[in-house]
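In: This is the structure alone, sequence omitted:
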């Protein structure tokens, strides 16, 4: 019998790489990264970690990688944590935005979600087991000034969760999204220039408005993820779990 495999997309991101480090001793991990791999260096020699470079917007590429890993390591995709999040880094109102840039942000986030699900769901259905977590954002419901492409893509993702829960609940496949507010990360490590300033101002404003006065920390996401990928839950599906310090 094949071992269960947990797939994490955009694994070099600050949140995804943290989750990978925390889950590596409990699962066989396939960590899919796009360009950078520096945050995964410490995991490269771990016996339960498989690293692969992948453009998640290309279904054929993603499918080939997963099939190769299945054959090489005798694993079955049983868990998916999808973390792809391309930002609207032009920080422009829609009427001022470049159509191709807007399209790229929306399609990257939306197509990568479809592709990850399309690649994994048949295996999960065949095994009659699957646990899926998609990382959304509070902007899926609130909107995001000067970030409409990103907000729209996250809204599409959250809605996709509801449809897939209806389609696959009978196969013991549970899918949910986590929509955090701004996560406490090292912004300077990923952004620069005007967009870095935009993110810093957005975080500062958010922190001043949220009842707890806090940004979301990575450590608070971990127990929620663990719950949503647990075999112990059997009826929690189709939900968007918001973590935003009580901000309405």
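Out: Structure received. Just so it is clear, the structure is predicted and the values come from calculations on it, not from any experiment. Numbers count the residues shown, from 1 in each chain.
In: CA atoms for contacts and neighbours, from now on please.
Out: Noted.
In: now the strands for the chain?
Out: Counting by DSSP state E, one finds strands in the chain at the ranges 3-8, 28-33, 49-53, 75-82, 130-135, 173-180, 240-243.
In: Could you save those as TSV and add columns showing mean neighbour count?
Out: Putting those into TSV (neighbours: other Cα atoms under 10 Å) gives the following:
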stretch	mean neighbour count
strand 3-8	22
strand 28-33	24
strand 49-53	17
strand 75-82	24
strand 130-135	24
strand 173-180	25
strand 240-243	19
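In: Indicate which one of those is closest to residue 119.
Out: Each of the strands of the chain was checked against residue 119 via Cα to Cα, and the shortest separation belongs to strand 75-82, namely 9.2 Å.
In: now the angle from that closest one to strand 28-33?
Out: Using axes from the mean of the first three to the mean of the last three Cα atoms, to 10 degrees, the direction of strand 75-82 lies 50 degrees away from that of strand 28-33.
In: from the middle of its chain, how far away would strand 75-82 be?
Out: Centroid displacement of strand 75-82 relative to its chain, using Cα atoms, centre = their mean, to the nearest Å, is 13 Å.
In: circling back: just put the strands of the chain in CSV and tack on distance to residue 143.
Out: Compiled in CSV, the strands of the chain are given as follows (distance: least, Cα to Cα, whole Å):
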stretch, distance to residue 143
strand 3-8, 26
strand 28-33, 28
strand 49-53, 32
strand 75-82, 21
strand 130-135, 16
strand 173-180, 13
strand 240-243, 14
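In: closest to residue 187 out of the ones you listed?
Out: Comparing the strands of the chain under Cα to Cα, the one sitting nearest is strand 173-180, at 16.2 Å.
In: what sits up against the closest one?
Out: By Cα atoms under 8 Å, 6 or more residues apart in numbering, the residues outside strand 173-180 that reach it are 124-125, 128-138, 158, 161, 164-165, 168, 216, 228, 234-244.
In: then this one, side by side with the first:
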């Protein structure tokens, strides 16, 4: 990725929830393209593996729900980068329960919104003043196609991801005058362990075999297949690049065109 003509030093990125899955793919791609990348994740074992396998990427343990820890994580990054933060990717999230709303455990409801919404708020609150002082920056929030449709039996997750769309649109308006761009990516079902777990839980809720739910999910997408974490990473890298210099306030689906999330079996 081309660097600014005025500043040839490496661009810097903070990616939350990035020791596995989409976040890991984003961090790895940015690092490969010359960015100075810092990640955080609540999974200590995954962070340890990331440090071993990708020593060029700074990695720290952080529960994004903890506002103080979030601020400290950003501060530690700034100490490494000389106060520079070009890109914040709010990727940390949790999928929540699969159940009708009246059967949702209140603690699970709160936890799902806490990670997906409050965790995003905590890092935004720490990062935005840094970008404002610099007069430039990019924010990418990882939402979901669940933020574009109703999603039966996934009400906590859908509520959280719709909230991220509101945050994205509002911040694009607030921060545009400061030369800070804000966009959201809405991944479809991303192949890997996380969607496997969602399918298993959905299958239990429906009382059917997981393979039947997998076929249903694939059939909801025009291209009839799941996306990969690398598909999301490439879109994030584009949104962070100079080529997207006038792209802000946009909700970009990377999903093979989701037609519905509510097809019955």
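Out: Looks like it arrived, so ask away. Just so it is clear, the model here is predicted, and its values are computed rather than measured.
In: about what we covered before: the strands of the first structure: which one's closest to residue 120 of the first structure?
Out: In terms of Cα to Cα, the element of these nearest to residue 120 of the first structure is strand 75-82, at 6.1 Å.
In: which residues in the first structure form helices?
Out: In order along the chain, the first structure carries the following helices (DSSP state H): 14-23, 59-73, 99-127, 139-142, 148-168, 193-209, 218-228.
In: Can you check which part of the second structure the first one sits on?
Out: The counterpart of helix 14-23 of the first structure in the second structure, using TM-score structural alignment, spans residues 21-30.
In: try the longest one
Out: Using TM-score structural alignment, helix 99-127 of the first structure corresponds to residues 106-134 of the second structure.
In: okay, the helices of the first structure in a markdown table with mean neighbour count and distance to residue 7 of the first structure next?
Out: Listed next are the helices of the first structure as a markdown table, based on neighbours: other Cα atoms under 10 Å; distance: least, Cα to Cα, whole Å:
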| stretch | mean neighbour count | distance to residue 7 of the first structure |
| --- | --- | --- |
| helix 14-23 | 19 | 10 |
| helix 59-73 | 15 | 9 |
| helix 99-127 | 18 | 9 |
| helix 139-142 | 16 | 24 |
| helix 148-168 | 20 | 17 |
| helix 193-209 | 15 | 29 |
| helix 218-228 | 15 | 13 |
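In: can I get those helices in CSV with distance to residue 36 of the first structure?
Out: Compiled in CSV, those are given as follows (distance: least, Cα to Cα, whole Å):
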stretch, distance to residue 36 of the first structure
helix 14-23, 11
helix 59-73, 17
helix 99-127, 17
helix 139-142, 26
helix 148-168, 21
helix 193-209, 19
helix 218-228, 20
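In: So which of those is nearest residue 46 of the first structure?
Out: Each of the helices of the first structure has some distance to residue 46 of the first structure by Cα to Cα; the shortest is helix 14-23, at 10.0 Å.
In: Excluding residues flanking it in the chain, which one is nearest the aligned partner of residue 96 of the second structure in the first structure?
Out: When the first structure is aligned by TM-score structural alignment, residue 96 of the second structure is paired with residue 88. Leaving aside its sequence neighbours, residue 88 of the first structure sits nearest to residue 147 (Cα to Cα, 6 or more residues apart in numbering; 5.2 Å).
In: Kindly report the same for residue 35 of the first structure.
Out: Distances taken as Cα to Cα, 6+ apart put residue 53 closest to residue 35 of the first structure, at 7.2 Å, once the chain neighbours are dropped.
In: tell me, what residue is most central in the second structure?
Out: Taking Cα atoms, centre = their mean, the centroid of the second structure lies closest to residue 91, which sits 2.3 Å from it.
In: and that one, how far is that from residue 106 of the second structure?
Out: In this view, residue 91 of the second structure and residue 106 of the second structure are 23 Å apart by Cα to Cα, to the nearest Å.
In: Also residue 120 of the second structure?
Out: Residue 120 of the second structure is 21 Å from residue 106 of the second structure, where distance means Cα to Cα.
In: got it, and residue 179 of the second structure?
Out: The gap separating residue 179 of the second structure from residue 106 of the second structure is 40 Å, by Cα to Cα.
In: do the same with residue 246 of the second structure
Out: In this structure, residue 246 of the second structure lies at 41 Å from residue 106 of the second structure, with Cα to Cα as the measure.
In: still on that earlier bit, what's the match for the residue nearest to residue 35 of the first structure in the second structure?
Out: When the two structures are superposed using TM-score structural alignment, residue 53 of the first structure falls opposite residue 61 in the second structure.
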